[in-house]
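> here is a sequence together with a model predicted from it:
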Amino acid sequence: MTPSWRKPVGMLAILTLILVWCIVIVSFSDVIGGWHWIAQLVFYVVTGIVWITPLKPLLRWMETGKWR
């Protein structure tokens, strides 16, 4: 059994996704810093969960080679 090239590529894609997502969210910190702390909490909880959404198809592709 030969190792698949999809797993290292998928891991790099996941790390890139996390990095880009963090940069995007941090770029809004000046605006969000002025919000009430409860609004900030909701924003960061939601954005902390939303980045997981594209992982399911990516992980499926890493395992099977199919997006669906």
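Thanks, I have it. Note that the structure is a prediction, hence the values are computed from the model and not measured.
> can we go C-alpha only for contacts and neighbour counts from here?
Will do.
> how far does the strand or helix carrying Ile18 sit from its chain's centre?
Assigned by DSSP states H and E, Ile18 belongs to helix 6-27. The chain centre lies 6 Å from the centre of helix 6-27; the measure is C-alpha atoms, centre = their mean, to the nearest Å.
> name the next helix or strand downstream of it, please.
Later in the chain than helix 6-27, the nearest helix or strand by DSSP H and E is helix 29-32.
> got another, please set it beside the one above:
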Amino acid sequence: MPPRARRFVAATGVLLFLALYVWAVISIGDRLPDSPWIDLLFYGVAGTAWGLPLIPLLRWAEQGGRRK
């Protein structure tokens, strides 16, 4: 697959993933007990954890024609 197509697929995947991730975080956050400390911990972790699942997708998109 050409690099330009890989980047397009990855960009579409990132947008779709982030839309679903934000929806899931908000849905879970609504079910948590009303406590500012729980909110701080939950949204702090959720706000930084979104990047971990995207690393393989972005690595694949930038791989280009290189084979290992």
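Good, I have the coordinates. This structure is a prediction, so every number in the text was calculated from the model and none was measured.
> returning to what we had before: show me what the helix holding Ile18 of the first structure is packed up against.
helix 55-64 (3 or more C-alpha pairs under 8 Å, 6 or more residues apart in numbering; DSSP states H and E).
> hmm, who's touching the helix it packs on?
Helix 55-64 of the first structure has contacts (C-alpha atoms under 8 Å, 6 or more residues apart in numbering) with 6-7, 10, 14, 66-68.
> let's see it at 10 Å
Applying C-alpha atoms under 10 Å, 6 or more residues apart in numbering, the contact partners of helix 55-64 of the first structure are 4-11, 13-14, 17, 65-68.
> ok, of the residues you listed, which one's closest to Phe43 of the first structure?
The closest of the contacts of helix 55-64 of the first structure to Phe43 of the first structure turns out to be Leu17 (C-alpha to C-alpha; 18.7 Å).
> shouldn't the closest one be in contact with Thr53?
No: Leu17 of the first structure is beyond contact range of Thr53, at 11.0 Å (criterion: C-alpha atoms under 10 Å).
> which one's more surrounded, the two?
Taking neighbours as other C-alpha atoms under 10 Å, Leu17 of the first structure and Thr53 compare with Leu17 leading, 16 against 9.
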